[in-house]
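*Asks:* Sequence first, predicted model second:
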Amino acid sequence: MATKKKEITKDDIISVYMNEVLEAGKKPVSVFHFAKGKDFSEAEFYNFFGTLEGLEKEIFRLFFANTIDLLHRNTEYTEYDMKNKMLSFYFTFFEILTANRSYVIQVLKSDPNPIRNLTQLSTLRDGFKGYVAEILTDEYRLEQERFQKFQEKTIQESAWVQLMLTLKFWMDDASPAFEKTDIFIEKSVNASFELMKVAPMNHLLDLGKFLFKEKIYSR
C-alpha cells in the first residue's frame, strides 16, 4: 500500500526556505530552483505564496505576530502604560530576532542596495504602525482634534524609524548577549517618550489660538 504523502503547510515551506538560505548563504534565484528536490512542488508553493518575496515578507510578519502573541500571554501587559508596552514589544521582538539572527542578518544584507533588503519588511512596517496606533493613549495625544490625525501619523512614522535604527544597532552589536542593544532600547525609548510629551505643544497651540483671536478681534 502506497504511503500517503505528508500534507505540506505554510510553516513547512517557511522552515525549508530559512534553512536553505542559511545553508546556501544566499537566496534561491527562483521558485523553481527553490522547490526542486523538496517535498513539495512549485505548484504547492503557489498555494501559499505568490513569490519568494512574498514568502520573505511573511517571515517578518510572523516575527511581529509572534511578538504580539507573547505580549498578550502576559496578563499584566494590558495594565502597562504606553511606554512600558513599547519597551515590552522591543525586548520581546528582539528576543525573537535573536533566535533567528543568522537568517535575519543574511537576508537583510544580501543585496548591496539596502532599499531592496528593506522591502521585505513592508508587512512588518504595516503591523508595527498599527500596533503603535493601538497603544497610543490620551497622555500623548494633542487636545485639539484637528491636529490629532497628523500627530498620530507622525508618531507612527517616527516609531518605525526608531525601530529601524534599533534593528541596525542590533545587527552591528557584537556585545555578549547583545547587552548593548538592551541599553540602546532603554535609552532610545525613554528619550522618544520624553519628546512625545504633548503638554508643551498643547500650551503652544493655546498660545497660538489666543494670539490669533487677539489679532482678529483687535481690528
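*Replies:* Sure thing, it's come through. Numbers count the residues shown, from 1 in each chain.
*Asks:* CA only for contacts and neighbour counts going forward, please
*Replies:* Noted.
*Asks:* Does residue 48 touch residue 11 like I think?
*Replies:* No. Between residue 48 and residue 11 there is no contact under C-alpha atoms under 8 Å: 9.8 Å.
*Asks:* Run a quick neighbour tally on the nearest residue to residue 178 once chain neighbours are set aside.
*Replies:* Of all residues not flanking residue 178 in the chain, residue 170 sits nearest, at 7.2 Å (C-alpha to C-alpha, 6 or more residues apart in numbering). The number of residues packed near residue 170 is 23, by other C-alpha atoms under 10 Å.
*Asks:* host element of residue 71?
*Replies:* Taking DSSP states H and E as the criterion, the element that holds residue 71 is helix 52-73.
*Asks:* Just the buried residues of the helix or strand just after that helix, please?
*Replies:* Remark: after helix 52-73, the chain's next helix or strand is helix 82-99, criterion DSSP H and E. Within helix 82-99, the residues that count as buried by 16 or more other C-alpha atoms under 10 Å are 82-83, 85-94, 97-98.
*Asks:* hey, where'd the strands end up in the chain?
*Replies:* In the chain, no strands are found when defined by DSSP state E.
*Asks:* picking up where we left off before, any figure for the gap between the residue nearest to residue 178 and residue 152?
*Replies:* 27 Å (C-alpha to C-alpha, to the nearest Å).
*Asks:* ok, and what's touching stretch 133-147?
*Replies:* The contact list for stretch 133-147, computed with C-alpha atoms under 8 Å, 6 or more residues apart in numbering, reads 82, 85, 148, 151, 152, 156, 196, 197, 198, 201, 202.
*Asks:* Use this one as the comparison:
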Amino acid sequence: MKNTEVTQEKILDIYSKYVLRNNKKPLNVFTFCDEHELDESQFYFFYANFDQLEADYLKYFMNQSILLISKEEDYEGDDAKTKMLSFYYTFFEQLTMNRSLVIYLIGSDKNNLDHLKKLCTLKKEFQSFIKTLAISQPLMESQNENMAKIERFKNKGIEELYWGHFLTTLKFWIEDTSSNFEKTDIFIEKSVDTSFELFEIKPLKKLVDLGKFLFNEKIKNNS
C-alpha cells in the first residue's frame, strides 16, 4: 500500500479494526503505519495523532446522521422538535451499528463525558446543528448593544442546555442493556419532548422579555 493513494476513510477503517482487535491504541504512528504498509506522511496528511483520529469518528457519525435526515423528503418542512428527534434516532442508530468501536472510544470514561477532549469537535458540530433548528433567537440589526448581548447570552445558554441533554442521552445509551436499545428510544422521545418545554422558547423568551422590560424601565428612570 506504500506510495499509493490512501484516503481518510481507509485510515479510519484500518485504525478501527486495529483497536477492536487489540483493545488499545497502536504503540506509535510509526509502528501502526509500518504494520499496515502506510507511509507516515500518509497518516500525518490527515491526522496529527491518534486522539485527533478518534475524535474524528464521532464527528463522522454525527455528520452522516445530519446528512441522512436532511435528505428526507419532509425534513425542510418539519418543526424543530421533529428535526431534533430525527437526528437523535438516526445518530444513535449509527452508534449502535458501531457500538463496539464507540464503547472503546468513550465507554471507559462514561462518567466524565463532558471532560473528554475527543468530544470537543463533536460539541462544535452538534451546536452548529442546533443553530440550524432556529431554536435560538436571531440577532436583529436594530437591536442596541445591550439587547444584543442579552440575546447572545440566551442563545449560548440554549446551545449549552441541549449539549448537556445530548451528553445525558449518550451516557444513557452506553449504559442501556435493553433489547435493541429500546429504552434509549423511549428516553429520546420523552426527554426531547420535555426539553422543548423546559429549555425552549416560552420560559427563556419570557426571561429575556423581562430583562428587556427592566432594562427599558431603567433607561426611562435615568432619563
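*Replies:* Structure's in. What do you need? Model, not experiment: these values are computed from the prediction.
*Asks:* Structural similarity score between the chains, please.
*Replies:* Here the TM-score for the pair of chains, by TM-score structural alignment, normalised by the length of structure 1, is 0.85; 216 aligned residues with a C-alpha RMSD of 3.1 Å.
*Asks:* just curious, which of the contacts of stretch 133-147 of structure 1 is nearest to residue 76 of structure 1?
*Replies:* Among the contacts of stretch 133-147 of structure 1, residue 85 lies closest to residue 76 of structure 1 (C-alpha to C-alpha), at 10.3 Å.
*Asks:* Please say which position in structure 2 that closest one maps to.
*Replies:* Aligning on TM-score structural alignment places residue 85 of structure 1 opposite residue 83 in structure 2.
*Asks:* Chain neighbours aside, what residue packs nearest to its match?
*Replies:* Distances taken as C-alpha to C-alpha, 6+ apart place residue 75 nearest to residue 83 of structure 2, at 6.9 Å, with adjacent residues excluded.
*Asks:* list the contacts for the residue nearest to the spatial centre of structure 2?
*Replies:* For structure 2, the residue nearest the mean C-alpha position is residue 126 (3.4 Å; C-alpha atoms, centre = their mean). Going by C-alpha under 8 Å, 6+ apart, residue 126 of structure 2 touches 62, 163.
*Asks:* And it? What does it align with in structure 1?
*Replies:* Residue 126 of structure 2 maps onto residue 128 in structure 1, by TM-score structural alignment.
*Asks:* same check, this time on residue 5 of structure 2
*Replies:* Counting by TM-score structural alignment, residue 5 of structure 2 corresponds to residue 7 in structure 1.
*Asks:* same deal with residue 62 of structure 2?
*Replies:* Taking TM-score structural alignment for the superposition, residue 62 of structure 2 sits opposite residue 64 in structure 1.
*Asks:* Find the residue closest to its match in space, skipping its chain neighbours.
*Replies:* Taking C-alpha to C-alpha, 6+ apart as the measure, residue 64 of structure 1 lies nearest to residue 124, with 6.4 Å between them; neighbours along the chain are not counted.
*Asks:* now residue 189 of structure 1
*Replies:* For residue 189 of structure 1, the closest residue by C-alpha to C-alpha, 6+ apart turns out to be residue 87, at 6.9 Å.
*Asks:* list the buried ones in the top helix by length along structure 2?
*Replies:* Identified as the longest helix of structure 2 according to DSSP state H is helix 145-175. By neighbour count on 16+ other C-alpha under 10 Å, the buried set for helix 145-175 of structure 2 is 147-148, 150-152, 154-155, 158-159, 162-163, 165-167, 169-174.
*Asks:* Please apply the same query to stretch 123-130 of structure 1.
*Replies:* 123, 124, 125, 128, 129.
*Asks:* quick one: the second one and residue 20 of structure 1, what's the gap?
*Replies:* Noted for residue 124 of structure 1: a distance of 22 Å to residue 20 of structure 1, by C-alpha to C-alpha.
*Asks:* likewise the first one?
*Replies:* Computed with C-alpha to C-alpha, the distance linking residue 123 of structure 1 and residue 20 of structure 1 is 22 Å.
*Asks:* One more: residue 217 of structure 1?
*Replies:* Distance from residue 217 of structure 1 to residue 20 of structure 1, counting by C-alpha to C-alpha: 72 Å.
*Asks:* Which one of these two is surrounded by more residues?
*Replies:* Neighbours were counted for residue 217 of structure 1 and for residue 20 using other C-alpha under 10 Å; residue 20 has more, 16 against 8.
*Asks:* who's in contact with that one?
*Replies:* If a contact means C-alpha under 8 Å, 6+ apart, then residue 20 of structure 1 has residue 27 as its contacts.
*Asks:* can you check residue 26 of structure 2 too?
*Replies:* Residue 26 of structure 2 is in contact with 18, 19, 32, counting by C-alpha under 8 Å, 6+ apart.
*Asks:* compared with structure 2, how much does stretch 183-193 of structure 1 deviate?
*Replies:* The superposed stretch 183-193 of structure 1 is, by mean C-alpha distance after the TM-score superposition for structure 1, a mean 0.6 Å from where its aligned residues fall in structure 2.
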